[in-house]
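A.B. asks: heads up, no residue letters with this:
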């Protein structure tokens, strides 16, 4: 059987899916990429206007349900929190670096950008974080693939853009980064740097051919950490317009989970953190408990008054 792997057609999506295809082939299983066009790929409107990052997942999920593909690969940060009926995120491979990076003209870092510098991003979270760090900046909405965004800096239209380390790394473009933003003070999107392998429910069992492949590709540490980060968003009922950063670190016997909730457009933020210890078999459960406590603390501190919560996307 040849595994049909569904993916978006952007350069980054193809690079990500190509890694999964190569890993599947290394297991001795034939695999081919099937490109699916999504609304997010053809629309020029801002992500908030067309429904948030979830617009990238809908067409892939439809192809999976229609049995046009056997497996789809998503950037986990772009996947809606609510599961799709009949589908399961069955695996998360080894995770790439979760940090954001600044790509600025003249090799500048964020502190060195001139007053009033123009920075592009399509993320409400990054927008708020930029203003919280530098309230003199002019932050503008930005769409397009990685090369398009970097090109806006090269041609002088923008002074800088904020992108993910993972995306640049997968495209071999880390040379464009002029500053790596510290995850401790700049938590990124829940699940950033991780890929999600989604299948039909019937294929999620490791006893099935597709399920067995996914089980071999899954990194349990990455899966548990990303699941906990996304659990925080789910408990906060955070929609696509909610500027929320969530990050984690996982060690041998302990893990730390932290989050920041920002006022839209910046100007105020809430930060909370939880560290847990665990035995080898309890990591997932302890991280889930930390996510529950973290979300409860944020809500008790007024997160719902600060950010637009209660609106899933």
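C.D. replies: Here it is on my side, so go on. Just so you know, these numbers come straight off a predicted model, no measurement behind them. Numbers count the residues shown, from 1 in each chain.

A.B. asks: alpha carbons only for contacts and neighbour counts from here, please
C.D. replies: Fine.

A.B. asks: Would you map the strands across this protein?
C.D. replies: 3-7, 31-35, 71-75, 87-91, 100-104, 118-120, 138-140, 160-164, 179-180, 195-200, 244-250, 254-262, 269-277 (DSSP state E).

A.B. asks: Would you reformat these as JSON lines and include distance to residue 219 and mean neighbour count?
C.D. replies: Shown next, in JSON lines, are those (distance: least, CA to CA, whole Å; neighbours: other CA atoms under 10 Å):
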{"stretch": "strand 3-7", "distance to residue 219": "19", "mean neighbour count": "24"}
{"stretch": "strand 31-35", "distance to residue 219": "20", "mean neighbour count": "19"}
{"stretch": "strand 71-75", "distance to residue 219": "15", "mean neighbour count": "25"}
{"stretch": "strand 87-91", "distance to residue 219": "8", "mean neighbour count": "20"}
{"stretch": "strand 100-104", "distance to residue 219": "22", "mean neighbour count": "24"}
{"stretch": "strand 118-120", "distance to residue 219": "33", "mean neighbour count": "22"}
{"stretch": "strand 138-140", "distance to residue 219": "36", "mean neighbour count": "18"}
{"stretch": "strand 160-164", "distance to residue 219": "21", "mean neighbour count": "25"}
{"stretch": "strand 179-180", "distance to residue 219": "25", "mean neighbour count": "17"}
{"stretch": "strand 195-200", "distance to residue 219": "11", "mean neighbour count": "25"}
{"stretch": "strand 244-250", "distance to residue 219": "12", "mean neighbour count": "24"}
{"stretch": "strand 254-262", "distance to residue 219": "16", "mean neighbour count": "23"}
{"stretch": "strand 269-277", "distance to residue 219": "19", "mean neighbour count": "17"}
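
A.B. asks: and the comparison structure, right after this:
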């Protein structure tokens, strides 16, 4: 146990953006309630926060995770909170995902001027996004759109619409709702038409390996806040990325859900310009609804989805084999 834990305070590492702080605060409050310990937030600046380059050129959204992980390994904090879609799929030495709380809305949302939807945007409208997947999905429906690379916090991005620089932006619905900005949403995209990034809408609590086990306060708190069906669903989605050797910013959408005893997973690989895509859907029947049985089903269904996508030619459609 760390000195901080022994002293009765758990230090929770977070990025300093308004969204990161808002979602980390929710997790920290849950951890405090479950552990009986006081918590404090430790703000950490990442490369993704300071660089103005596109996320794709920086190597994907994993740039948000590295500084947080360094701080955790250096015992500057006791746990860290990530947006799960920003977390690389490869295991990080010395660290584990200790818990995944219940997922919020996984959908993407359009925030457009004058209440417009994607179908009612004018010809040649300028739409902002920093995601290659969203670019491909937008262009597949509206090849006339002009796509602008988008960086900055949520208010900065929305400000480009209210300021008239852009006609619309696409953002994660969960982030807007966590910040109390759902009023800016003019259209929600369905997960069947626009599957989102693996893990979108979910948070990951990462800890030093071993801290998730045993009878300590932190281990008990992690077990309390972990939502087993969300954890299994995002595991399947992330297994698709790992199996395709695709980076976090690859044009791939995936969504898993557990319904009526069945484990469903659908994944789509897009050509970056939106002119083509491949989709695979499979289901599994878990032996039970406990964490172990759901994890087995998650890995099984993901392996079948990956095998089918590769057999259909996914590697010829999108850049795979990238940084995970």
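C.D. replies: Cool, the structure landed. Values in this document were obtained by computation on a predicted structure and should not be read as measured data.

A.B. asks: Please state their TM-score.
C.D. replies: Overlay of the two chains. TM-score (TM-score structural alignment, normalised by the length of the first structure): 0.98; 313 aligned residues with a CA RMSD of 1.1 Å.

A.B. asks: re the thing from before, can you put the strands of the first structure in CSV and add distance to residue 147 of the first structure?
C.D. replies: Shown next, in CSV, are the strands of the first structure (distance: least, CA to CA, whole Å):
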stretch, distance to residue 147 of the first structure
strand 3-7, 19
strand 31-35, 20
strand 71-75, 18
strand 87-91, 29
strand 100-104, 12
strand 118-120, 13
strand 138-140, 17
strand 160-164, 11
strand 179-180, 18
strand 195-200, 21
strand 244-250, 25
strand 254-262, 29
strand 269-277, 31
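
A.B. asks: quick one, which of those strands is nearest to residue 222 of the first structure?
C.D. replies: Among the strands of the first structure, the nearest to residue 222 of the first structure by CA to CA is strand 244-250 (8.6 Å).

A.B. asks: residues making contact with that closest one?
C.D. replies: 98, 125, 183, 186-191, 221, 225, 229, 232, 238, 255-262 (CA atoms under 8 Å, 6 or more residues apart in numbering).

A.B. asks: Output the residue interval of the second structure matched by that strand.
C.D. replies: The alignment of strand 244-250 of the first structure onto the second structure (TM-score structural alignment) covers residues 252-258.

A.B. asks: with the first structure superposed, average distance for that stretch?
C.D. replies: By mean CA distance after the TM-score superposition for the first structure, the fitted stretch 252-258 of the second structure averages 0.9 Å away from its aligned residues in the first structure.

A.B. asks: so how far is that stretch from its chain's centroid?
C.D. replies: Averaging C-alpha positions (CA atoms, centre = their mean, to the nearest Å) puts stretch 252-258 of the second structure 11 Å from its chain's average.

A.B. asks: ok, for residue 1 of the first structure, nearest residue in space, not its chain neighbours?
C.D. replies: In space, and not counting its chain neighbours, residue 1 of the first structure is closest to residue 30: 6.9 Å by CA to CA, 6 or more residues apart in numbering.

A.B. asks: Was I right to think the one you found contacts residue 20?
C.D. replies: No: assessed by CA atoms under 8 Å, residue 30 of the first structure is found out of contact with residue 20, at 11.8 Å.

A.B. asks: Out of the strands of the first structure, the one nearest residue 49 of the first structure is which?
C.D. replies: Residue 49 of the first structure sits nearest to strand 138-140 of all those, at 14.8 Å, using CA to CA.

A.B. asks: With residue 277 of the first structure as the reference, measure out to residue 75 of the first structure.
C.D. replies: According to CA to CA, to the nearest Å, residue 75 of the first structure stands 28 Å off from residue 277 of the first structure.

A.B. asks: meant to ask about residue 117 of the first structure
C.D. replies: For residue 117 of the first structure, the distance to residue 277 of the first structure equals 43 Å [CA to CA].

A.B. asks: again with residue 72 of the first structure
C.D. replies: Residue 72 of the first structure is 34 Å from residue 277 of the first structure, by CA to CA.

A.B. asks: ok, the counterpart of residue 304 of the second structure in the first structure - contacts?
C.D. replies: Using TM-score structural alignment, the equivalent of residue 304 of the second structure in the first structure is residue 293. Taking CA under 8 Å, 6+ apart, we find residue 293 of the first structure in contact with residue 274.

A.B. asks: For residue 293 of the first structure, give its distance to residue 286 of the first structure.
C.D. replies: With distances taken as CA to CA, residue 293 of the first structure is found 11 Å from residue 286 of the first structure.

A.B. asks: Pretty sure residue 23 of the first structure sits against residue 214.
C.D. replies: No: contact between residue 23 of the first structure and residue 214 fails when scored by CA under 8 Å: they sit 10.2 Å apart.
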